[in-house]
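[1] Here is my input, please return the structure:
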Amino acid sequence: MKKIMPKDIERSAIRKLTLHIVPLMILLYFLAFLDRNNMAYAAKALEDNLGLTASAFGFASGIFFIGYFLFEIPSNAGTIKFGPRIWFARILISWGIFATLLGFVRTPLELYICRFMLGVCEAGFFPSVVYYFTVFFPEKYRTKILGMFIIVQPLSNAVGSPISGFILNIQHDWFGFAPWQLLFILEGLPPIVIGLLIPFLIKNSPKDVGYLNVEEKAWLMSNAGRSKSGSKITLGDFLKGIKNKKYLLYALLNFGMVCGIYGFGTWLPSIISAISGGDIFRVSLLALIPYGLAALLVYPWSLWASKTKKLGVFAGLSMVIAAIGLMGAVTFFKYDPFVALSFLCIAAIGIYTAVPPFLSMPANISTGAAAAAGLAVVSCIGNIGGFVAPYAVGVLNDLTGSSAPGLFFLASCLLATGLICIFYCAKQREGVINS
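    Purely as a prediction, here's the structure:
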């Protein structure tokens, strides 16, 4: 009988996990981004029906992240206490309910409440998924897996933009609902359905997975393990992660990166509309271009970063490229729409390729509950940028009547964060900040 080598066991285990876990997590993250970003395409309809100003729209977009910020760490504690199977189901069902309720709002206050509650319900999802990857995948595979996962951010916009544009371009009401209401309802229902199924689709640990054999389970428990010592996760470990100062430093850097991601995502349709002067469907098709290009480049960039182990350099360089793209878009905004759109494509590529190498740095600090807590801190504080950026851009738009100051603000956040990553994080092994 042929002896099975450790490398064969490793290769087989990773292949099976990648095929079974990653596509499902990608689908869940796709739905999350679809529900949090579809409001960007309904901006004109919300302005007409609810009387929103640019500042009010930015506030409504950003208040999602206040709820997310307040409940992210408690939600991640829920992942540890109840396990991913149960907690993912809770997150999906509750966020789907409030995403659907957005289709029934009648006043700005109701819109603010639903967006806030959407953030509360979705809180903890992203770092919980990253933690879930640390449970199943050894460190050397995480940047690649995160790269596959992060593709969803631009991909959800690339796919979601024409879908949203098509729904919003419907010329008549369906079942008494206006197109903008249908947008929220139709895109809010799938998470509820999948949330009901998720306890039957995932397991909490490699040892519980039926498609792995005994050797593969043993190898994963030794190499991916729930903690470096192989001991059971406790809330005490979780609290240690919260107190780790390294995570706080990454959280502050994440703030700058998130400002770029959500400021860009919230206002891109409006900016393209101002450049092209087209209707919502044409705008949604044009928005597909920058997001589609970004989606194509995220994974190869992640692979390159993973092979060189220069995560800080790759993350920082991407952010600097994004800043250049935003500044270029501002420069050519009034003079050449095609060139301005080209620079927006560069900005999108830079913004989204920065995410996998950046998030791999804090993910490599520790494992188990400490990793879950630390990643929650990074995501929690970073996501304040998701409130600050859309609201700040909206206020600047109202004050100046132009998108240029807002784009310069986003570019400044990305440039500062990128340079810090290049000149500080890049000096450390795998970008992990020393104590």
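[2] only C-alpha atoms for contact and neighbour calcs from this point on.
    Noted.
[3] Tell me how many other residues surround the nearest residue in space to Ser403 that is not next to it in sequence.
    Leaving aside its chain neighbours, Ser403 sits nearest to Asn397 (5.6 Å; criterion: CA to CA, 6 or more residues apart in numbering). Applying other CA atoms under 10 Å, we find 20 residues neighbouring Asn397.
[4] Which strand or helix spans Asn397?
    If you go by DSSP states H and E, Asn397 is part of helix 384-400.
[5] For that helix, buried residues please.
    384-397 (16 or more other CA atoms under 10 Å).
[6] picking that back up, pretty sure the residue nearest to Ser403 is in contact with Phe409, am I right?
    No. Here Asn397 does not reach Phe409: they are 11.6 Å apart, not a contact under CA atoms under 8 Å.
[7] which residues touch Trp219?
    Counting by CA atoms under 8 Å, 6 or more residues apart in numbering, Trp219 touches Ile9, Glu10.
[8] now the other sequence, so there's something to compare against:
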Amino acid sequence: MDMLQLERSTTKKVTLRLIPFLFLCFTISILDRVNIGFAALQMNQDLGFSNAVFGFGAGIFFLGYFLLEVPGSAIMTKIGPRKWISRIMVTWAIIAIFMAFVKTPMQFYTARFLLGVAEASFYPCMVFYLSGFYQTKHHAKAIAGFMIAIPGANALGSPLSTFLLGINWLGFEGWQWLFILEAIPAVILGIICFFYLDDKIEDVKWLNKDEKKWLIDITTKEKLEKQEVKHYTFLQALKDRDVLILSAGYFCWMVGYYGIVMFLPTISKGLTEKTSLSMQSMGWVLGLMYVCAMVTMILVSNHSDKKNERRWHVAGCLTTSAIAMIVSSYIANTSIVLSFVFLTIALCGAFGAYAPFWAIPPSFLTGAAAGGAIALINSIGNLGGFFGPYIVGYIKDLTGSFNASMIFLGISMIVASCIVVFLVKQSGKALHVNVEKGLKKSS
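    Model (predicted):
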């Protein structure tokens, strides 16, 4: 078997072994994170929560996430991804079930905060884990392979959640069953994860001897080349200029992203009240919108890998999303159909940027440094998940309309695209020069 065939067979086996399972785990994670948007359609009225209370509770998840993200990733690099992913999934499932029993705003805030604490470092752990099993040139496609779980969870969760809102068993309301039933799969997958995943290539039994040797050799070679550029420890990576600026860009992006995603069911309900669509029909419409976002993620990631370009793919997606978001809110009174079309474009842009963005950190960092950098970027960025929903809810209560909120979210995403373009343009030049110097020196 020649090297090209060996590369193809090994990459195919890795993909078939890891991506479907991690996709499933991440799907349940996202479902338990964002189902609060659908629960709000009943919960807010039952418990007397205002848009501001809901926005604060939806967003406080990310404060807990922020506080434990980097420490959690540090623990992960010590004990291994397999045990850490398993622990995260079982813990968050238990807390997600507790969400069904909140009665007061303080209980709501506490449960959402603890859910963020429990889930902290799950995503960077997944990115770090996959980066150890793939060549750099396949990173964007590999990341997209499990990250389509983000729109996928929403595509599945939209009709499922609206269906669950309609049940009333054993004296519990639909929104309570929504939290309980959508958390149970996380417990099951968390236990399976402990036995299914391997911490490193050397541990796997599902590759033959030649495939394992090739994968170890190629990933080791790439790690050595990256170390010629930036040979950082975990803590040093947290102080790197490029890492910090990426964190700022991701923060602005997540302000816009979570601001729209958490309130999308509420916005859509307001639009559908002007038509004859039922709540269940609205769920299917939202599901279709997220399917479009899934397709966009795949297309953008493949094109990004083909062109070996990241920054303009990210910026193009975010700018498109920002413009579509603003247009959608201002044509809602003119055309409901067009408003939904532009909301779909906004979602596609917001999701399409994911894979090329997260292919950037592993391109210049490796090992524990990559794990720390990914964790810091994700934790700081996800603070935007606190500010976005809270500000949207506050402005909506203040103005009675989502228009001003959409302008704010759009501007935030445009700022994010500018930051990413500026950062990667500079670091990309420096990276190229340093790699060339490093390779010449090593030869």
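[9] quick check, nearest of the buried residues of helix 384-400 of structure 1 to Leu253 of structure 1?
    For Leu253 of structure 1, the closest of the buried residues of helix 384-400 of structure 1 turns out to be Gly385, at 10.3 Å, with distances computed as CA to CA.
[10] gap between the residue mapped onto that closest one from structure 2 and Lys437 of structure 2?
    Taking TM-score structural alignment for the superposition, Gly385 of structure 1 sits opposite Gly384 in structure 2. Between Gly384 of structure 2 and Lys437 of structure 2 the computed distance is 38 Å (CA to CA, to the nearest Å).
[11] for Lys307 of structure 2, same thing?
    Applying CA to CA, one obtains 23 Å for the distance of Lys307 of structure 2 from Lys437 of structure 2.
[12] Compare neighbour counts for these two and give me the winner.
    For Lys307 of structure 2 versus Lys437, neighbours defined as other CA under 10 Å are more numerous around Lys437 (14 against 10).
[13] helix or strand for that one, which one?
    Assigned by DSSP H and E, Lys437 of structure 2 falls in helix 403-442.
[14] which residue lines up with Phe133 of structure 2 in structure 1?
    The equivalent of Phe133 of structure 2 in structure 1 is Phe136 (alignment by TM-score structural alignment).
[15] Count the neighbours of that match for me.
    As a burial measure, the neighbour count of Phe136 of structure 1 was computed by other CA under 10 Å and equals 25.
[16] swap in Val214 of structure 1?
    Residues contacting Val214 of structure 1 under the criterion other CA under 10 Å number 10.
[17] And it, what's its match in structure 2?
    Across the two structures, Val214 of structure 1 finds its equivalent in Lys209 of structure 2, going by TM-score structural alignment.
[18] From Glu7 of structure 2, how far off is its match?
    Between Lys209 of structure 2 and Glu7 of structure 2 the distance is 13 Å, computed by CA to CA.
[19] ok, back up a step: next up, the contacts around the match of Val214 of structure 1.
    Remark: with contacts taken as CA under 8 Å, 6+ apart, Lys209 of structure 2 is in contact with nothing.
[20] With Ala287 of structure 1 instead?
    Residues counted as contacts of Ala287 of structure 1 (CA under 8 Å, 6+ apart) are Asn157, Ala158, Ser161, Leu268, Pro269, Ile272.
[21] Pretty sure the first one sits in a helix.
    I take that to be Asn157 of structure 1. Yes. Assessed with DSSP: H, G, I helix; E, B strand; the rest coil, Asn157 of structure 1 lies in a helix.
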